[in-house]
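S.K.: When you get a sec, could you give me coordinates for this:
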Amino acid sequence: MPRIELRTEIKADKKIVFDLSRSIDLHKISTEHTKETAIAGKTSGLIGLNESVTWRAKHFGIYQNLTSKITEFNRPTYFADEMVKGAFRKFKHEHHFSDLNGGTVMTDIFDYQSPLGILGLLADKIFLKKYMIDLLEERNRIVKEFAESDKWKELVTDKKTYGNNI
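M.R.: Next comes the predicted model:
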């Protein structure tokens, strides 16, 4: 089963980075190139424990649907989403957040299993793992861009959490 681990350093508060990482709206921005849109479940705002979202996106020239659910949640240090239905045989995406010199280290651990047995394993080696890394790196680049500027305020507007910083 392929495993992708990415570490992204972000000069922003952990709570902001955590919330941006679970923002349906930010995810849409980071996947504009695949025409990804939320079509069922939680379709905007911040997704939470036991909530699911169904995404429709164009990958490899084919429109696909994928439903994932938040299965673990400990704000602001960790959450995990797992595929409920979609093209993979299975996947689990862990999101870890820790403090670093006044900022945040965001660590993604993405474990997945491709369908189609040996053909899936071959696809992983030839192109799929690289494709998934590129998708995750673009998402993380957008999280970093929003967190390190005032753009995060467009997506995260909970006055109880952020007070007058909004």
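S.K.: Only C-alpha atoms from now on, for both contacts and neighbour counts.
M.R.: Fine.
S.K.: Would you mind identifying the next helix or strand past the lengthiest helix in the chain?
M.R.: The helix that spans the most residues within the chain, counting by DSSP state H, is helix 129-147. Later in the chain than helix 129-147, the nearest helix or strand by DSSP states H and E is helix 159-162.
S.K.: Let's see this one next, to set against the first:
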Amino acid sequence: MAALIEIVSVIGAAPTVVFDLERDVDVHAASLHGSQETATTSTGRRRLALGDEVTFRARHLGLRWRMTSRITVYERPYRFVDEQTQGPFSALRHEHLFRDVDSGTQMIDRLTVTAPLGPLGAVVTRTLVAPYLRRLLKQRAAHIKHVAEAPCGRPNR
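M.R.: From the prediction side, this is the model:
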């Protein structure tokens, strides 16, 4: 059974700024510095585009993790989707949505994850993995907000 996690944030910056920060693997790694997150892209570019793959390595829940995802949908500056191609889950799909609002951008992270190991995996996902992933997504969103709203903090790439 899949778990759905959705985080909604409002960021005081234009959708193009927020979109570009979300697809920047260096910003991603910086947002999760406590997990020693690293990201390697298939193209060498630091900002992901349609068809790109990125491999993340990190320490989560006391274990070393490795996951590769591919950008399967790319509609700048409104939406992109990354989906696990290799990694610890049976399936993982992360939809990033961006809407123009009066105060800037509404950013929605919608993550659907299915764990391996059938019913046991579903219980572990519901009780441990999903709450942990929710905290990570909130942490990432707060970091994106901080960088996007900082007067000099936006990367110039």
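S.K.: sorry, back to before: what residues does the longest helix of the first structure touch?
M.R.: Identification of contacts with helix 129-147 of the first structure by CA atoms under 8 Å, 6 or more residues apart in numbering yields 2, 4, 6, 8, 10-12, 16-17, 20-21, 26-27, 29-31, 124, 151-152.
S.K.: List the contacts of the residue most central in space within the first structure.
M.R.: Against the mean C-alpha coordinate of the first structure, by CA atoms, centre = their mean, the closest residue is residue 21 at 5.8 Å. Residue 21 of the first structure makes contacts with 27, 143, as judged by CA under 8 Å, 6+ apart.
S.K.: Residue 111 of the first structure too?
M.R.: 1-4, 91-93.
S.K.: Which ones among the residues you listed lie within strands?
M.R.: Among the contacts of residue 111 of the first structure, the members falling in strands (DSSP state E) are 3-4, 91-93.
S.K.: picking up where we left off before, by neighbours, which of the contacts of residue 111 of the first structure wins?
M.R.: Within the contacts of residue 111 of the first structure, most neighbours by other CA atoms under 10 Å means residue 91, with 22 neighbours.
S.K.: three-state assignment of residue 43 of the first structure?
M.R.: Here residue 43 of the first structure takes the coil state, with states given by DSSP: H, G, I helix; E, B strand; the rest coil.
S.K.: these two touch, right, residue 23 of the first structure and residue 47?
M.R.: Yes. Applying CA atoms under 8 Å, one finds residue 23 of the first structure in contact with residue 47, separated by 6.4 Å.
S.K.: quick one: the helix or strand harbouring residue 67 of the first structure to chain centroid distance?
M.R.: Per DSSP H and E: residue 67 of the first structure is located in strand 62-74. Offset of strand 62-74 of the first structure from its chain centre (CA atoms, centre = their mean, to the nearest Å): 9 Å.
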